[in-house]
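>>> What follows is a predicted protein model with its sequence.
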Amino acid sequence: MADPGSGGNLPLALPPAPEEASSSASSGNPSHPHSLQGLLQMAVTACPGDPEPPPEPMTEERRQWLQEAMSAAFRGPREEVEQMKSCLHALGLPTPHAAGEDELAADQQEREGALELLADLCENMDNAADFCQLSGMHLLVGRYLEAGAEGLRWRAAHLIGTCSQNVAAIQEQVLGLGALRKLLRLLDRDPCDTVRVKALYAISCLVREQEAGLLQFLRLDGFSVLMRAMQRDVVKLKVKSAFLLQNLLVGHPEHKGTPVFHGDGPAAGGLLIRTEHSPFPRARAGGTLWPGDRFSPKGSGSAGRLSWG
């Protein structure tokens, strides 16, 4: 992720409080708070109710400190938007084709750093919405999902998932840009395992609890892509593909009749299915999901177990 010094989400710090005479500490007066939480606590405890000590006019020094404290509290969101604009500017620049090897490596490193910083910033849903308003998603889908460098492809897929997760408006924008087709292609064909895993993460964020995303997924034969992903020799990819498949079938059992789950098709190799009512593995090419298999939740949100031979 982004280096802490590169301007990611950092706790807001208040300006140092003005020094007071040592007599104020000895007299029992509270010291100035050093954080926004402390400032709020001071405001609560200073509410009227105790007549002593009598109110005193605010000194110019205290007034200035309070103004700086409030400015620090509201400066964060503005600075983060400026950081996103800077990242998008760097990502929008053309690739230096006539550059030397060192220059190309430095350019790629800068772009990867920009994508990482954006991923950190867009963990905040307000920042994710601002990122989309700045046309950041158009840049990711139109250019970086198909970038030549795998480090750019997987970071772009990760950022799409980060922005889209549980935000319907962003999911709809991403789906409208045709991202799901490209992500499924990455999951199915990309030579880099990390790209595949990150593409699967983004796909999951676009189709789980998202009806429009699921419909696109079905039209693009997404179940076949998931079945093929479960045959890869990458444990993380197998587990996450199986988890998404299971989640979709538990939430939408009507899709268990999809042809890919029956017969002796090539997508059916090697997956063992165990359910609460069938403890024995159903394993053979073409026997991945059988018509009689049932996914029975143990409790709210849980489902039958998936394993591999």
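It's in.
>>> make it CA atoms for all contacts and neighbour counts henceforth
Fine.
>>> Name the nearest residue to Val225, ignoring sequence neighbours.
Asp188 (6.0 Å; Cα to Cα, 6 or more residues apart in numbering).
>>> Please tell me I have it right and that neighbour contacts Arg196.
Yes: Asp188 is within contact range of Arg196, at 7.4 Å (criterion: Cα atoms under 8 Å).
>>> re earlier: check which helix or strand covers the residue nearest to Val225.
helix 179-189 (DSSP states H and E).
>>> also this one, for the comparison:
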Amino acid sequence: MGSNPPNNQIAGALTYPASSSSNVQRLPAQPRQPRSLQGLLRFAMEATKAEDAPGNSELGPMDEERRRFLEEALKSLTVNVAEVLQRAIKVLTDREKVDSVQFGEGLPEDVANSFDNLSEYIDDLDVANDFYKMGGFAIFPICYSSENEELRTRASAVLAELCQNNPFCQAKALECGLLDVLLHLVQSERGQALIKCLYAISCTCREFEPACHDLIEKGGCDVLAELLTAHEEAARTKAAFLIRYLSHHYPEAKDRFIQNNLVGTITDQVKCGRDSTTEHLLSILHTLIEGSDPRILRQCRDPAIDLKNVLENHLKSKDLQDDTYLEEKEYCQQLLRAVFENCPVEDLDEEIADR
């Protein structure tokens, strides 16, 4: 009863007596991070010293045999990225091999591995640029001409990764005519091939004005408008993101989307019931009405479309009764105010007549 209470210990942290904090014992400071082979050895030995058997743990100069061993060990852990890219390019530009992959077949192991290896490194801008300089863009005409859907899908994923936020590769993709190829393919692709193709179009264009202008001039707005009714939700979402981006930054694109009467297309989609794309579709309408172009306002008020009732009914849907879809609810409310409350019909008629 009169003896001192036992010490309390927290493993791996510090040891202290229960009755006093004056004798706190901290663990020794950890060794510094290594910056050389000698430092690497010292770090390893210091970090594991507590686990070693008692004895002399003094470090002496590193002998040549030990240095060679560590150099080989480090070399075995180092990847030569240039060699990885070269091997992948060699496989994916082998037209005979690529053409041999038939419709519906799985990819040969070396082809699949080549795509995997590229995906692992090309998100680095310098590596992506080196890939082009090594002739890597030669894989795209070969892969895109394949009848195998997975090959085309993987090629689009690689192109998207190369071009995303990378003006150098975006410019090279445009020079190589790859945007033309994508715009042609996206009209016939389905499933994942369509989704990745749209992803590649977005990545080659966004934040790169020459590609955006080229997309608009070559009928890309019409293609994107049609894709708002695609079967795949992910494809509709990607198309919606790009439509909104183009409408916000390029008046000529916005004009083209108004001509395509996206109001009717979007209203029909919302009528069918909400899904993961609804918020993005409503965001397009919100962008299109910016500036109060009388053409878009007239389309919104077309009785045949009945947008006002569609928006009001959507606001009453069970999904929008909590804050989960707050932004979607706000789009509906803002559209109702801007189109049907803040702009009387007579004012709209006068503005149209003036134009």
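Cool, the structure landed. Quick caveat: nothing in here was measured; it's all calculated off a predicted structure.
>>> which residues of the first structure does whichever helix in the second structure runs longest align to?
In the second structure, taking DSSP state H as the definition, the longest helix is helix 233-249. On the first structure, the counterpart of helix 233-249 of the second structure by TM-score structural alignment is residues 235-251.
>>> Any buried residues in that stretch, and which?
Residues of stretch 235-251 of the first structure classed as buried by neighbour count (16 or more other Cα atoms under 10 Å): 237-250.
>>> Do a quick rundown of the helices in the first structure.
Using DSSP H, helices in the first structure cover 22-26, 36-45, 60-92, 101-121, 125-133, 136-139, 150-164, 168-176, 179-189, 193-207, 211-219, 222-229, 235-251.
>>> residues touching the residue nearest to Val225 of the first structure, list them.
Asp188 of the first structure makes contacts with Arg196, Val225, Arg228, Ala229, as judged by Cα atoms under 8 Å, 6 or more residues apart in numbering.
>>> From the residues you listed, pick the one nearest Arg78 of the first structure.
Arg196 (34.5 Å; Cα to Cα).
>>> which residue in the second structure lines up with the closest one?
Taking TM-score structural alignment, the alignment pairs Arg196 of the first structure with Leu194 from the second structure.
>>> and the residue lying closest to that match once chain neighbours are set aside, how many residues sit next to it?
Spatially, and ignoring its direct neighbours in sequence, Leu194 of the second structure is nearest to Val186 (5.9 Å; Cα to Cα, 6+ apart). Neighbour count of Val186 of the second structure, defined by other Cα atoms under 10 Å: 19.
>>> Ok, Ala155 of the second structure next?
Neighbourhood size, Ala155 of the second structure [other Cα under 10 Å]: 24.
>>> Verify the stated contact: it with Cys143.
Yes: between Ala155 of the second structure and Cys143 there is a contact under Cα under 8 Å: 6.4 Å.
>>> Overlap of the contact sets of the two?
When Cα under 8 Å, 6+ apart defines a contact, no residue borders Ala155 of the second structure and Cys143 alike.
>>> returning to what we had before: what's the longest helix of the second structure packed up against?
On a contact count with 3 or more Cα pairs under 8 Å, 6 or more residues apart in numbering; DSSP states H and E, helix 233-249 of the second structure meets helix 191-205, helix 220-227, helix 251-259, helix 278-288.
>>> Buried residues of stretch 98-107 of the second structure, list them for me.
Judged by neighbour count using 16+ other Cα under 10 Å, the buried positions of stretch 98-107 of the second structure are Val98, Val101.
>>> chain center to that stretch: distance?
27 Å (Cα atoms, centre = their mean, to the nearest Å).
>>> show me the contacts for Val158 of the second structure.
Applying Cα under 8 Å, 6+ apart, we find Val158 of the second structure in contact with Phe115, Leu118, Ser119, Ile122.
>>> do the same with Ala157 of the first structure
For Ala157 of the first structure, the contact set (Cα under 8 Å, 6+ apart) comprises Leu145, Leu183, Val195, Lys198, Ala199, Tyr201, Ala202.
>>> Same check on Glu189 of the second structure?
Going by Cα under 8 Å, 6+ apart, Glu189 of the second structure touches Cys197.
>>> same deal with Arg228 of the first structure?
Contacts for Arg228 of the first structure (Cα under 8 Å, 6+ apart) come out as Asp188, Ala267, Ala268.
>>> For the last one, which non-adjacent residue is spatially closest?
So that's Ala268 of the first structure. Gly286 (4.8 Å).
>>> is it true that the one you found touches Gly263?
Yes: the pair Gly286 of the first structure / Gly263 is scored as a contact, 5.1 Å apart, by Cα under 8 Å.
>>> Who has more neighbours out of these two?
More crowded of Gly286 of the first structure and Gly263, by other Cα under 10 Å: Gly286, with 20 against 15.
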